[in-house]
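Peer 1: Following is a predicted model, sequence given first.
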Amino acid sequence: MRIGELARRSGVSPRALRHYEAAGLIASTRAANGYRVYGEGVVTRVANIRYLLDAGLTLDDVSVFRSCLDGDMPSAPPSARGLEIARERLAVLDARIAAQTEARNRLARSLGVVSDRG
C-alpha cells in the first residue's frame, strides 16, 4: 500500500509516517515510480507506535519496543524494561508539570499584584 492509504487506514498523517520511517520504526520499499510501498503489517505497527506515543512516551522511548511493535501491545503484559521506561517518562512528566504549575502560580501572583495596583 502507498503512504496515502496507510495514512487513511491508520489515521496518521503522511508526514508523521515519514517521521516514523526516518526514526527506523517503520520501513517501506520503493516502487519503480519512486513511491513508498508499505506491507499490510505496518498498519498494526503504526497503531502500536501511536498507542505508546499517546501514553506519553517519546519516539526514542518507542524505539526500545521495536521488536514488539507488530503484536497486540495493548493486551500484552508489560515487560520489565517497558515498565522501567514508563516510570522514567512518568517522572519526567511529573517534573515538567510541577515546573509549569510553579510558573503558573508565579504569574498568577504577579497578576494579583498588578490588579491590586490598578
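Peer 2: Done, it's in. This structure is a prediction, so every number in the text was calculated from the model and none was measured.

Peer 1: going forward, measure contacts between C-alpha atoms and count neighbours the same way
Peer 2: Fine.

Peer 1: max-length helix in this protein?
Peer 2: helix 80-117 (DSSP state H).

Peer 1: burial of residue 93, as a residue count?
Peer 2: Other residues within reach of residue 93 by the criterion other C-alpha atoms under 10 Å amount to 14.

Peer 1: Excluding its own residues, what touches stretch 27-47? List them.
Peer 2: For stretch 27-47, the external contacting residues (C-alpha atoms under 8 Å, 6 or more residues apart in numbering) are 1, 2, 3, 6, 9, 10, 21, 26, 69, 70, 71.

Peer 1: Put this next to the first one:
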Amino acid sequence: MRIGVLAEKTGVSERSLRHYEQQHLLVSTRLKNGYRDFDESMVERVKQIQLYLSLGLNLEQVAIILKCLEDKPLLYEEPCSSIIDMYEQKLSDVNEQIALLSTIKQNLEDHVGILKENAKKQRI
C-alpha cells in the first residue's frame, strides 16, 4: 500500500510515517515509479509505535521495544529486563515532572491570592 493509504488507515501523517521509516521503525519497498510500498503488517506496526509514543517514550526507546517484540512477541508475559528498566525510568521522570508542576501550581495559586487580595484593598 502507498504511504497515503497507510496514513489514512492509521490516522498518522505521511510526514510522521516518513520519519518513522528514516528511523528504521517502518519498512517499505520502492515501486518502479519510486513510490513507497508498505506491507499490510505496517498498519499494526504504526499502531504499536503510536501506543508507545502515547506512554511518553521517544522513538529511540520505541525502537528498543520493537526489537524486543521481535525476540519476544508476548512482551508482558515474557518481558525484557531492558523494557522494565525503561518503564521504571520513564515513571520516575513522570513523577518528577508531576512534583515540579505541583510546586509551580501552588506558587501560582499563592501569587494569584496575593494579587487578588491587593486588588481588593485598592477598591476599598
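Peer 2: Now that the structure is in, tell me what you want to look at. A quick note: this is a predicted structure, and the numbers were derived from the prediction, not measured.

Peer 1: Tell me which residues of the longest helix of the first structure come out buried.
Peer 2: Neighbour-count burial for helix 80-117 of the first structure, counted by 16 or more other C-alpha atoms under 10 Å, picks out 85, 86, 89.

Peer 1: Kindly report the same for stretch 51-65 of the first structure.
Peer 2: Within stretch 51-65 of the first structure, the residues that qualify as buried are 52, 57, 59, 61, 62, 63, 65, counting by 16+ other C-alpha under 10 Å.

Peer 1: Looking at those residues, which is nearest residue 16 of the first structure?
Peer 2: Nearest to residue 16 of the first structure among the buried residues of stretch 51-65 of the first structure: residue 59, at 11.2 Å, using C-alpha to C-alpha.

Peer 1: so how far is residue 77 of the first structure from that closest one?
Peer 2: According to C-alpha to C-alpha, to the nearest Å, residue 59 of the first structure and residue 77 of the first structure sit 21 Å apart.

Peer 1: Compute the number of surrounding residues for the nearest residue to residue 13 of the first structure once chain neighbours are set aside.
Peer 2: On the basis of C-alpha to C-alpha, 6 or more residues apart in numbering, the spatially nearest residue to residue 13 of the first structure that is not a chain neighbour turns out to be residue 7, at 5.4 Å. Using other C-alpha under 10 Å, residue 7 of the first structure has 18 other residues around it.
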